[in-house]
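Engineer: All I have is the shape, not the residue letters:
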């Protein structure tokens, strides 16, 4: 009986290790090869700031007497606000690129005065969806 267990032990070990590697690969399938979570998060923050500030420009929210004095002020403000939810602590595994793309698409297609579009953005841009843990 002892020989039977010993004979199957290497095969069982191979299956267990193979499953662990496969599961680990699946959790990071949305991150480019060689990307670190830090660069993933920084790139996501910049993409979100660019998209939100492009929308602010389109909607005349940047300039004298507007919400933001300049595009740079907009980018700094958005990055600061987004960093509260999208950071290395919350997104330790990086960013789900599919979810980020959905969020950016919602921002880019949103009308300036639509409350419905604002709600759609909130739903599409949840950090709980974009962050890989």
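Structural biologist: Great, that's in hand. Quick caveat: nothing in here was measured; it's all calculated off a predicted structure. Numbers count the residues shown, from 1 in each chain.
Engineer: make it CA atoms for all contacts and neighbour counts henceforth
Structural biologist: Noted.
Engineer: quick one: buried residues of the helix or strand where residue 40 lies?
Structural biologist: Assigned by DSSP states H and E, residue 40 falls within helix 37-58. Counting neighbours by 16 or more other C-alpha atoms under 10 Å, one finds that the buried residues in helix 37-58 are 37-38, 40-42, 44-57.
Engineer: Heading C-terminal from it, find the next helix or strand.
Structural biologist: helix 71-83.
Engineer: Give me the residues contacting that next one.
Structural biologist: Residues lying outside helix 71-83 but in contact with it, judged by C-alpha atoms under 8 Å, 6 or more residues apart in numbering, are 45, 46, 48, 49, 50, 52, 53, 57, 62, 68.
Engineer: Pasting the second one now:
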């Protein structure tokens, strides 16, 4: 009898180890207040990095990187753009993180923006302002609203 209980306990332990028993505080998708799935939230730091990279890619494609230009190096561009994005996408303005689908739209708009149009702030692009990017369906602290 004890051997059978030990065998069952071992089988259950093996099952949980094999399938993973990881707790996740961030759900894989959010539900908008209308009930429609809007995709997973991205943490603020990852969104800031993505926006900075996209903006510096645009600066490079518009010949604004290099000695005597707006940004002497790519690293100086990234530092400046991270600082600007952090002001818009910080945890106090976007406590639930950034909506991934909205961020993808913003990044596409950054890449598509004409070199003749100054991109001094994210807010200038409709898809990139905080009201469009910030995940509205989560409370501060990461807990989903029900």
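Structural biologist: Arrived safely, thanks for sending. These numbers were taken from a predicted model, which means no experiment stands behind them.
Engineer: Any idea what the TM-score is?
Structural biologist: After superposition, the two chains reach a TM-score (TM-score structural alignment, normalised by the length of the first structure) of 0.67; 102 aligned residues with a C-alpha RMSD of 2.6 Å.
Engineer: quick revisit: in the contacts of helix 71-83 of the first structure, find the pair that's most separated.
Structural biologist: Maximum pairwise distance in the contacts of helix 71-83 of the first structure, criterion C-alpha to C-alpha, is 19.4 Å, between 45 and 62.
Engineer: so how far is residue 112 of the second structure from the residue mapped onto residue 82 of the first structure from the second structure?
Structural biologist: Using TM-score structural alignment, the equivalent of residue 82 of the first structure in the second structure is residue 85. Shown here: residue 85 of the second structure relative to residue 112 of the second structure, a distance of 18 Å by C-alpha to C-alpha, to the nearest Å.
Engineer: Of those two, which one has the most company?
Structural biologist: Legend: neighbour count by other C-alpha atoms under 10 Å for residue 85 of the second structure and residue 112, higher for residue 85 (21 against 10).
Engineer: ok, whatever residue of the first structure lines up with residue 69 of the second structure - how many residues close by?
Structural biologist: Aligned by TM-score structural alignment, residue 69 of the second structure pairs with residue 66 of the first structure. Neighbours of residue 66 of the first structure under the rule other C-alpha under 10 Å: 11.
Engineer: Leaving out sequence neighbours, find the closest residue to residue 66 of the first structure.
Structural biologist: Computed as C-alpha to C-alpha, 6 or more residues apart in numbering, the closest residue to residue 66 of the first structure that is not its neighbour in sequence is residue 60, at 7.5 Å.
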